[in-house]
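Trainee: Structure, please.
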Amino acid sequence: MQLVNPILMLQKATEQKKAICALNAHTCESIQAIVWAAQRLGAPVMVAASQSTLQYMGVAEFAAIAKAVAKKADVPVALHLDHCTKFPMIVECIKEGFTSVMIDGSHLPYEENLALAQKVVEVAHAAGVAVESELGRVGGAEDDLNVDEREATFTVPEEAADYVRRSGVDSLAVAIGTAHGVYKGTPKLDLERLSAIRAAVSVPLVLHGASGVPDDAVRAAVARGIAKVNIATELKIPMAGAVREVLLGDENETDPRRYMGHAREVVSAVAEKKILLCGADQITF
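Mentor: You can find the predicted model right below:
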């Protein structure tokens, strides 16, 4: 199947109170692991790439691998640019076949954030590409993203309604108490705020920093309107652990197919659990 624009899957997820998993990939093996997990479950999925991952692999190279893997799948697969702050990279990803892009202007003053989102929407929509943006700031550190806890701010429902209406974005990432990276304690989500945001805006809502959030909290967020759940750290940690397990188990092992093959299996199993947690396997079209 060809890569798809995720708007329909996100709308269906919203209507059915389920969520699409946007799973961050960093290598060819992790792209395969994510799509294969979705294929086993018959679930739609979004393969996500961060700015730093694309700087490492190359935009064209990452997109080519994702297209090749998705082409062999029978489930809808969207290719998503995650947390991008650079307009030129947005344009490059659109040219290379990404079907969804996230412009992150959450570090900017409100009107500047809005203007940047409008600029991206104009370009992306002309190419048939979906746009996600963020209002409020999700704290924490991951890849090249680093937001001090003191700088993190929660999304204001009234601002969210104005932002969505004026920007034209297709989905909105909201800050309700999650963080990127590894949590120092158990996160507490502001579910009442989430319900208020859901009531104020019409587009699908996105939860960033879901790695490490307890399963019951993820389910509660989905039940209250989250339609896309981003996972990155919870895929990186088991991948590193799997490689370490093989290499420490045999100091003479040198075959990347052995240690990366094992890593692919482990990551795919985690991806499957996250897809089931979000109920994506139950979404009907």
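Trainee: From now on I want contacts and neighbour counts done on CA atoms only, so please keep to that.
Mentor: Fine.
Trainee: which stretches of the stretch 1-150 of the chain form helices?
Mentor: Under the criterion DSSP state H, counting those that start in this stretch, helices of the stretch 1-150 of the chain are mapped to 7-16, 28-41, 51-57, 59-71, 87-95, 110-126.
Trainee: Deepest-packed of those, please.
Mentor: helix 28-41 (a mean of 22; mean count of other CA atoms under 10 Å).
Trainee: Next, the angle helix 59-71 makes with that one.
Mentor: Orientation check (axes from the mean of the first three to the mean of the last three CA atoms, to 10 degrees): helix 28-41 against helix 59-71 gives 30 degrees.
Trainee: Which residues does helix 28-41 contact?
Mentor: Applying CA atoms under 8 Å, 6 or more residues apart in numbering, the external contacts of helix 28-41 come out as 23, 25, 44-45, 47, 62, 65-66, 69-70, 73-75, 77, 260-261, 263-265, 267-269, 271-272, 275, 281.
Trainee: Check stretch 213-233 too.
Mentor: 10-11, 13-14, 17-25, 142, 178, 180-182, 186-187, 189, 191, 194-195, 198, 204-211, 277-278.
Trainee: Next, the second sequence, to be compared with the first:
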Amino acid sequence: MSLVSTGELVAEARDAGHGVAAFNVITLEHAEAVALGAERAGLPAILQISENAVRFHGGRLAPIAAASAAVARASTARLSLHLDHVTDVDLLRASHAEGFSSVMFDASKLTYDENVKTTADAVRWGHERGIWVEAELGRVGGKEGEAPLDAHAPGVRTDPAEAAAYVAGTGVDALAVAVGSSHAMTERTAALDHELIGSLAAAVPVPLVLHGSSGVPDEEIRRAIAAGMVKINVGTALNTAFTGEVRGYLAAHTTGVDPRKYLAPAREAMAGTVTGFLGLLK
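Mentor: All right, here's what the predicted structure looks like:
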């Protein structure tokens, strides 16, 4: 099946009152697991590659992008390719040639005015090339290299009035918001502000995105979608499943050297995680 666009998947989910999940891809096994999990669930999904993942691959976007696109085209599931948390303008501009239909441009560390200006420039560039652009307002902590951030601290969460002005000023196609989740959580203990999600959904005309969903319990995700959240980002949960299987195999087989022996169960564990998250979205 050919790649579909992220904008198409998000619009379909929003119109149906559902969510659509975006899963972080670091290795080929991640991409294969997302495709397999989506096929088993009979639901679409988004393969997203972050700037951090590109850095892990020596700063080269093309190899992991091409591999992920090839997996998507070979799958029976409807899958799209998304570039996540981009701060480097050169990487943003490389996305078009590598077949990405969407980009999350992250200027959230800048001042509000600088965020608006920089993001508006990215949106103009993307829209000229048919690229759907997501951005972030508020502070969703937990990103690699950042100091720990309390998701409930004053000033962290996204303000609905500011969000409405931000969307109008930038022209973004979707908005990632801070509502109580955090990146890189390994335990599913996050408590979301569902009243705020509803207020944000009413305030802005574009779909809302939940980052840090790995740390959010099932029922909290369901309630978030009911309140207006659409794109649900999952990363750490895949890595937890992957690493658990690898650690278990190597502990039990101390002389083993064939990576296929532990990568196969690790990929299967990630596929199970994908299917589980997709089951929450309708």
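Trainee: returning to what we had before: let me have the helices of the stretch 1-150 of structure 1 in TSV, extended by distance to Tyr163 of structure 1.
Mentor: Output for the helices of the stretch 1-150 of structure 1, formatted as TSV (distance: least, CA to CA, whole Å):
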stretch	distance to Tyr163 of structure 1
helix 7-16	18
helix 28-41	32
helix 51-57	24
helix 59-71	29
helix 87-95	19
helix 110-126	7
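Trainee: so which of those helices gets nearest Met1 of structure 1?
Mentor: helix 59-71 (4.4 Å; CA to CA).
Trainee: Tell me how far the aligned residue in structure 2 for His107 of structure 1 lies from Gly138 of structure 2.
Mentor: Using TM-score structural alignment as the criterion, His107 of structure 1 maps onto Lys109 of structure 2. Per CA to CA, to the nearest Å, Lys109 of structure 2 is found 9 Å from Gly138 of structure 2.
Trainee: For those two, indicate the residue with more neighbours.
Mentor: Gly138 (19 against 13; other CA atoms under 10 Å).
Trainee: for whatever residue of structure 1 lines up with that one, what are its contacts?
Mentor: Correspondence of Gly138 of structure 2 to structure 1, assessed by TM-score structural alignment: Gly136. Neighbour list for Gly136 of structure 1: Ser106, Ala152, Thr153, Phe154, Thr155, Val156, Val174, Ala175 [criterion: CA under 8 Å, 6+ apart].
Trainee: Quick check: closest non-adjacent residue to Gly136 of structure 1.
Mentor: Thr155 (4.4 Å; CA to CA, 6 or more residues apart in numbering).
Trainee: can you check Leu192 of structure 2 too?
Mentor: Gly180 (4.7 Å).
Trainee: Could you tell me how many residues sit around the counterpart of that neighbour in structure 1?
Mentor: Matched by TM-score structural alignment, Gly180 of structure 2 corresponds to Gly177 in structure 1. Neighbourhood size, Gly177 of structure 1 [other CA under 10 Å]: 21.
Trainee: and Gly177 of structure 1, that's in a helix?
Mentor: No. Per DSSP: H, G, I helix; E, B strand; the rest coil, Gly177 of structure 1 lies outside any helix segment and is coil.
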